[in-house]
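Participant: mind folding the following:
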Amino acid sequence: MAINDNVLIKIRDRKDSLTPVERLVAEYILANKEEIPHLSIKSLAQASKTSDASVLRFCKTMGYNGYRSFIVSISASLGSMDDEAGGQYTDIQAGDDLGTIISNVSRNNMRSIEDTLSVIDRGAVEKAVQALRASKRIVFFGIGASGLVCQDAEQKFTRINKICHAYTDGHSQLTAATLLERGDVAIFISNSGETPEVLEALEIARKNGAKAIAITKYNKSELSERAHILLSISTPEISIRSGAMGSRIAMLTIIDMLFAGVASADYGQVKKYLTKTHNIIAGKRRK
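Facilitator: Below is the predicted model of the structure:
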């Protein structure tokens, strides 16, 4: 169950990985959101040029037992989408003044976090925290912008005396995955879920018995299908001009959730490590 479920965001993110017939249903719903709660299953099937059975399959693909529960969720989602109407993702434009850029970047980052809260599974976060608490060591895998998230995660978990390391290039990832064992936790970070180096390391890690956690876009991908625990983010990258700004913020937020979850659950043990690491850095600042 998502923390703040919004089925319209889920449809938006899953659309490209649906079957051709299911995609017809998804596209019609997204283009005609306001009228959907008033349509019967037959009416939606006719409007989307599909069939009653296709609409029902689409509902089940999106995680609903039937059409009625799906429609109730659509109605609930419409209100929050209306609240966000003035806060759509905005790409970098030539000649934007600095005030506009400051506003747009801030709004995009906030929307990335809000949309991620709509798709992330609370139960999966709990499982990931438990796995990290029980782990012998933690290894993070990611390339490019995802590699920066790995480095942030390494810095955080090192502060509570967890044996961990971030690997951000293909060769070192293969070496690290080969040395993983049962009891280790490997976190694989990729927005697309199709990064070849990350997928290759994942396969090796699984064969060696390590627990595999994926942080990736809410969509059907190789990474989302093959990980033991899936932590989804929602943040459409608008174009190559925007780079990975939105996904990076969403991924960092999930890392913060995991770190805070582990630190809170084991606070009696980790408090001394947090205090020691804080004091040594604070001492450097005073010099």
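Participant: every contact and neighbour count from this point should use C-alpha atoms.
Facilitator: Fine.
Participant: what segments of the stretch 1-150 of the chain are helices?
Facilitator: 7-14, 20-31, 41-47, 52-61, 67-83, 98-119, 122-134, 145-159 (DSSP state H, counting those that start in this stretch).
Participant: what's the angle from the helix or strand hosting residue 277 to helix 145-159?
Facilitator: Per DSSP states H and E: residue 277 is located in helix 267-286. With axes from the mean of the first three to the mean of the last three C-alpha atoms, to 10 degrees defining the directions, helix 267-286 sits at 100 degrees from helix 145-159.
Participant: sorry, back to before: now render the helices of the stretch 1-150 of the chain as TSV, adding mean neighbour count.
Facilitator: Listed next are the helices of the stretch 1-150 of the chain as TSV, based on neighbours: other C-alpha atoms under 10 Å:
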stretch	mean neighbour count
helix 7-14	20
helix 20-31	18
helix 41-47	17
helix 52-61	18
helix 67-83	15
helix 98-119	18
helix 122-134	18
helix 145-159	20
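Participant: please generate a structure for the following sequence too, so the two can be compared:
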Amino acid sequence: LAIRKNEEEVLKTIQLQSIGQIEDAVQKIHNADKIYIFGRGFSEMIAKEMTIKLQLIGKTCEVHDDPNIIRLKSRDIDKSELAIFVSLNGETAELVEACQNLSMKQVTTITLTTRIDSTLSKISDMTLVGYKGEQSFFPDYEVRSRLSLHVIARILLDAYVIRMK
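Facilitator: Next up, the predicted model:
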């Protein structure tokens, strides 16, 4: 059951990806003077991994997971920069507020999420959506699997490295 659940999450997430959309996101990453990645809770680990990988390939990138810093930073980001949000449900208040701030300033935003109908998806310039199964082995806690977000992040960064070589 555990193996099948994870296999389903990976395969369905891959099927949801569009080559054109991945290419657009790669171009936005390439063109950005600096990249900010925002994540909260268990999504922080994906945000941190993305940041390190982007730094390793020479992109100026920083990650933020503190709600107050996310809110403040979103007011300072420049039009030549890019913001990436990692959010399982796309409703985290400080991420939504940050995306709204950036939208008003016409800063490009990319969201990695499992909910296309979320507030973050609706206000973000681009949304890369992953599959989220219905079953949770920890129903009392907000610790659902972020495997699909990992898969999207990996596809995006692999595509970036391939494209830029």
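Participant: TM-score for these two?
Facilitator: The TM-score (TM-score structural alignment, normalised by the length of the second structure) is 0.90; 162 aligned residues with a C-alpha RMSD of 1.6 Å.
Participant: still on that earlier bit, for the helix holding residue 277 of the first structure, packing partners?
Facilitator: helix 145-159 (3 or more C-alpha pairs under 8 Å, 6 or more residues apart in numbering; DSSP states H and E).
Participant: average offset of the helix it packs on relative to the second structure?
Facilitator: When the second structure is overlaid, helix 145-159 of the first structure sits 0.8 Å from its aligned residues on average, using mean C-alpha distance after the TM-score superposition for the first structure.
Participant: as a quick check, tell me the outermost residue of the second structure.
Facilitator: Most distant residue from the mean C-alpha position of the second structure: residue 1, 27.7 Å away (C-alpha atoms, centre = their mean).
Participant: who touches residue 108 of the second structure in this structure?
Facilitator: By C-alpha atoms under 8 Å, 6 or more residues apart in numbering, the contact list for residue 108 of the second structure reads 28, 79, 81-83, 102, 124-125.
Participant: from those, which ones fall inside strands?
Facilitator: 82-83 (DSSP state E).
Participant: centre-most residue in the first structure?
Facilitator: Geometric middle of the first structure (C-alpha atoms, centre = their mean) lands on residue 233, at 2.0 Å.
Participant: next, the contact list for that residue, please.
Facilitator: Taking C-alpha under 8 Å, 6+ apart as the test, what residue 233 of the first structure contacts is 115-117, 119-120, 215-218, 247, 250-251.
Participant: what does stretch 59-73 of the second structure correspond to over in the first structure?
Facilitator: Stretch 59-73 of the second structure corresponds to residues 162-176 of the first structure when matched by TM-score structural alignment.
Participant: give the buried residues for the matching stretch.
Facilitator: By 16 or more other C-alpha atoms under 10 Å, the buried positions in stretch 162-176 of the first structure come out as 162, 164-168, 170, 173-174, 176.
Participant: now swap in stretch 97-115 of the second structure and tell me
Facilitator: 97-103, 107-115.
Participant: what about those, which are in helices?
Facilitator: Of those, the ones assigned to helices by DSSP state H are 97-103.
Participant: including distance to residue 135 of the second structure, could these go into TSV?
Facilitator: Formatted as TSV, these follow (distance: C-alpha to C-alpha, whole Å):
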residue	distance to residue 135 of the second structure
97	29
98	30
99	29
100	31
101	34
102	34
103	34
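Participant: with respect to residue 139 of the second structure, which of the residues you listed is nearest?
Facilitator: residue 97 (27.4 Å; C-alpha to C-alpha).
Participant: give the aligned equivalent of the closest one in the first structure.
Facilitator: By TM-score structural alignment, residue 97 of the second structure lines up with residue 200.
Participant: that match touches residue 174, doesn't it?
Facilitator: Yes: using C-alpha atoms under 8 Å, residue 200 of the first structure makes contact with residue 174 at a distance of 7.4 Å.
Participant: for the match of stretch 59-73 of the second structure, what is the distance to the chain centroid?
Facilitator: Its chain's C-alpha centre and that of stretch 162-176 of the first structure lie 21 Å apart, by C-alpha atoms, centre = their mean, to the nearest Å.
Participant: what does that stretch rub up against?
Facilitator: 136-144, 147, 150-151, 153-154, 157-158, 197-198, 200-201, 204.
Participant: ditto for stretch 53-62 of the first structure
Facilitator: In contact with stretch 53-62 of the first structure (C-alpha under 8 Å, 6+ apart) are residues 7, 10-11, 21-22, 25, 41, 44-45, 65-67, 70.
Participant: could you tell me where that stretch falls in the second structure?
Facilitator: Against the second structure, stretch 53-62 of the first structure falls on no residues (TM-score structural alignment).
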